[in-house]
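> missing the sequence, but the structure's below:
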């Protein structure tokens, strides 16, 4: 099976450097027409220049592909809508959105300033919301769409000094989960990439002798898979140094307690059973949790379902 994107139009945010650049180049190499979006700021989001995006476009065109550069700030909905309008004017459709733009303003929680906390959430989470919203109705009308969120181990598992970044990166998983449900009947699939790569954001965080293993190019194959025609849905794929895995949120089956047992002491007494990993399952909507709880309650009370 060969994965191609001929006839598809992709928007990649934060595509001037690092992972976004790799994503844009590889999508174009496999036939996609690409909007290379990059504000051109530094790692902390300051400054701005369109030079990086234009350089990526030049690479794509030199290889025989089609691309346009765009400097929209993903936190500005008007700019995002204008970017999508430019893609529609040129190619009449948008098939793929890669929400990759991001910034870092790392500090321990006791020292982080709230303006920096809000800014990081705005870029990662609201940037993904803005871009997804701007393409959503287009994808619905086409009855086709692929949206990729970019999450992180910092959100899924935590990382010192990254409360703002971690909160934003877990936030996009909540966004993904509900967009999957709302997009299902319109041919829209939404997945998330959790990358580990040596980029401007990881400088100084990883020993130099290991950095050469964490290339953006080793992450991009996972991105290409989750935005392909035969992609999975509601999937978090992790990628780094040639290793690919799936991250899953599970919930244990739990234990029902009768009304006279609903005390913290009884929860402590039954904790091993409540937390038993042998009973865990992956839920695909909030209704799954409610169904499990009501089923157990009904069984405990002798109510026939």
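Sure, I can see it. Worth saying up front: this structure is predicted, and the values here are computed from it rather than measured.

> okay, CA-based contacts and neighbour counts for the rest of this
Will do.

> so how far is residue 31 from residue 101?
Noted for residue 101: a distance of 22 Å to residue 31, by CA to CA, to the nearest Å.

> included below, for side-by-side comparison, is a second structure:
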């Protein structure tokens, strides 16, 4: 199997199903040797099974590629370190890390339990950190030893993390954290030749079966805009040596559309040159808000009420 990733070694976490499966298959199709990681849990993070990862690895090998499996919990710090070591020991190095593993437990904030919060933040945010931390340590050692690698990290954020999503406060917070982590990691790892980007995919997976089932439904015919495989070519390019000048970006992908997110930029400002009096803050801040771009609507937000005629009351 040859392509833009020929000779490169990749880890894909959560690669047993959905987006991770599509990523692993596409990276292998482009020539990468792939460590297929999946804990094999349910959509809400319960249970474990090696079968999903084994099926993906078998499909890669059947197509002529190279793949091994790993069943580690990526949020287990020691297990994440062992996963990086497995890639290095099996294939002689590591060039690409695709952080994809995760699950959801949708709840409104007033109904979210501490256990649900901890579980979701752990697998998404800590899972990204643990894998990134150990992969980065390996790449730093290689660079200091005079063996720099054109390494690439592709994290997985979400529109929920960028614009928010009603009923997904925990998931949104974790995904927003991943976007912030991506920006910092891109800067810190640049001296070692490592790029770090994030994707915000929109696709049909177990995590979208609930609140977005209608939008994600498979069409009877024509282009399936919600097929997870639509996202993976972008991941493959970001994983390539060619993408060395692209870092610290969050890229949203839906169907055939690629969108570079433009969030958290400095907007209108007013410097008083002294400490503000609280009574003066309101008028100044309202003037700045009037000049700032309106925020993107939160997914699932109630539509704004229709304007009423003069004298009418809602």
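Looks like it came in fine. Everything numeric in this text was worked out from a predicted model, so none of it was measured.

> what about residue 101 and residue 31 of the first structure, which has more around it?
Taking neighbours as other CA atoms under 10 Å, residue 101 of the first structure and residue 31 compare with residue 101 leading, 25 against 18.

> now the more buried one: closest residue in space that isn't a chain neighbour?
Closest residue in space to residue 101 of the first structure, ignoring its immediate chain neighbours: residue 14 at 4.0 Å, by CA to CA, 6 or more residues apart in numbering.

> OK, contacts around the one you found?
Contacts for residue 14 of the first structure (CA atoms under 8 Å, 6 or more residues apart in numbering) come out as 20, 21, 36, 37, 38, 39, 99, 100, 101, 102.

> how about residue 282 of the first structure, what does it touch?
Counting by CA under 8 Å, 6+ apart, residue 282 of the first structure touches 248, 249, 250, 251.

> distance of it relative to residue 151 of the first structure?
Counting by CA to CA, the gap from residue 282 of the first structure to residue 151 of the first structure is 19 Å.

> circling back: let's have the contacts of residue 14 of the first structure in JSON lines, adding distance to residue 260 of the first structure and secondary structure.
Supplementary listing: the contacts of residue 14 of the first structure in JSON lines, determined by distance: CA to CA, whole Å; DSSP: H, G, I helix; E, B strand; the rest coil:
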{"residue": "20", "distance to residue 260 of the first structure": "56", "secondary structure": "helix"}
{"residue": "21", "distance to residue 260 of the first structure": "60", "secondary structure": "helix"}
{"residue": "36", "distance to residue 260 of the first structure": "61", "secondary structure": "strand"}
{"residue": "37", "distance to residue 260 of the first structure": "59", "secondary structure": "strand"}
{"residue": "38", "distance to residue 260 of the first structure": "59", "secondary structure": "coil"}
{"residue": "39", "distance to residue 260 of the first structure": "59", "secondary structure": "coil"}
{"residue": "99", "distance to residue 260 of the first structure": "49", "secondary structure": "coil"}
{"residue": "100", "distance to residue 260 of the first structure": "50", "secondary structure": "coil"}
{"residue": "101", "distance to residue 260 of the first structure": "52", "secondary structure": "coil"}
{"residue": "102", "distance to residue 260 of the first structure": "50", "secondary structure": "coil"}
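
> and which of these is nearest residue 70 of the first structure?
Ranked by distance to residue 70 of the first structure (CA to CA), those are led by residue 37 at 4.6 Å.

> residue 226 of the second structure maps to what in the first structure?
Matched by TM-score structural alignment, residue 226 of the second structure corresponds to residue 214 in the first structure.

> I figured its match was touching residue 202, is that so?
No: judged on CA atoms under 8 Å, residue 214 of the first structure makes no contact with residue 202 at a distance of 9.9 Å.

> neighbour-wise, which of these two wins?
Higher neighbour count among residue 214 of the first structure and residue 202: residue 214, with 20 against 14, using other CA under 10 Å.

> pretty sure the residue nearest to residue 101 of the first structure sits in a strand.
No: counting by DSSP: H, G, I helix; E, B strand; the rest coil, residue 14 of the first structure falls outside a strand, being coil.

> that one and residue 4 of the first structure: what is the separation?
Residue 14 of the first structure is 22 Å from residue 4 of the first structure, by CA to CA.

> ok, now residue 173 of the first structure?
Note on residue 173 of the first structure: its distance to residue 4 of the first structure, by CA to CA, is 26 Å.

> the two: who's more crowded?
Ranked by neighbour count (other CA under 10 Å), residue 173 of the first structure and residue 4 place residue 173 first, with 24 against 17.

> does that one sit in a helix or strand, and which one?
According to DSSP states H and E, residue 173 of the first structure maps onto helix 163-183.

> show me what that helix is packed up against.
Secondary-structure packing of helix 163-183 of the first structure (3 or more CA pairs under 8 Å, 6 or more residues apart in numbering; DSSP states H and E): helix 114-121, helix 127-142, strand 145-150, helix 153-156, strand 188-195.

> okay, and it goes to which residues in the second structure?
By TM-score structural alignment, helix 163-183 of the first structure lines up with residues 169-189 in the second structure.
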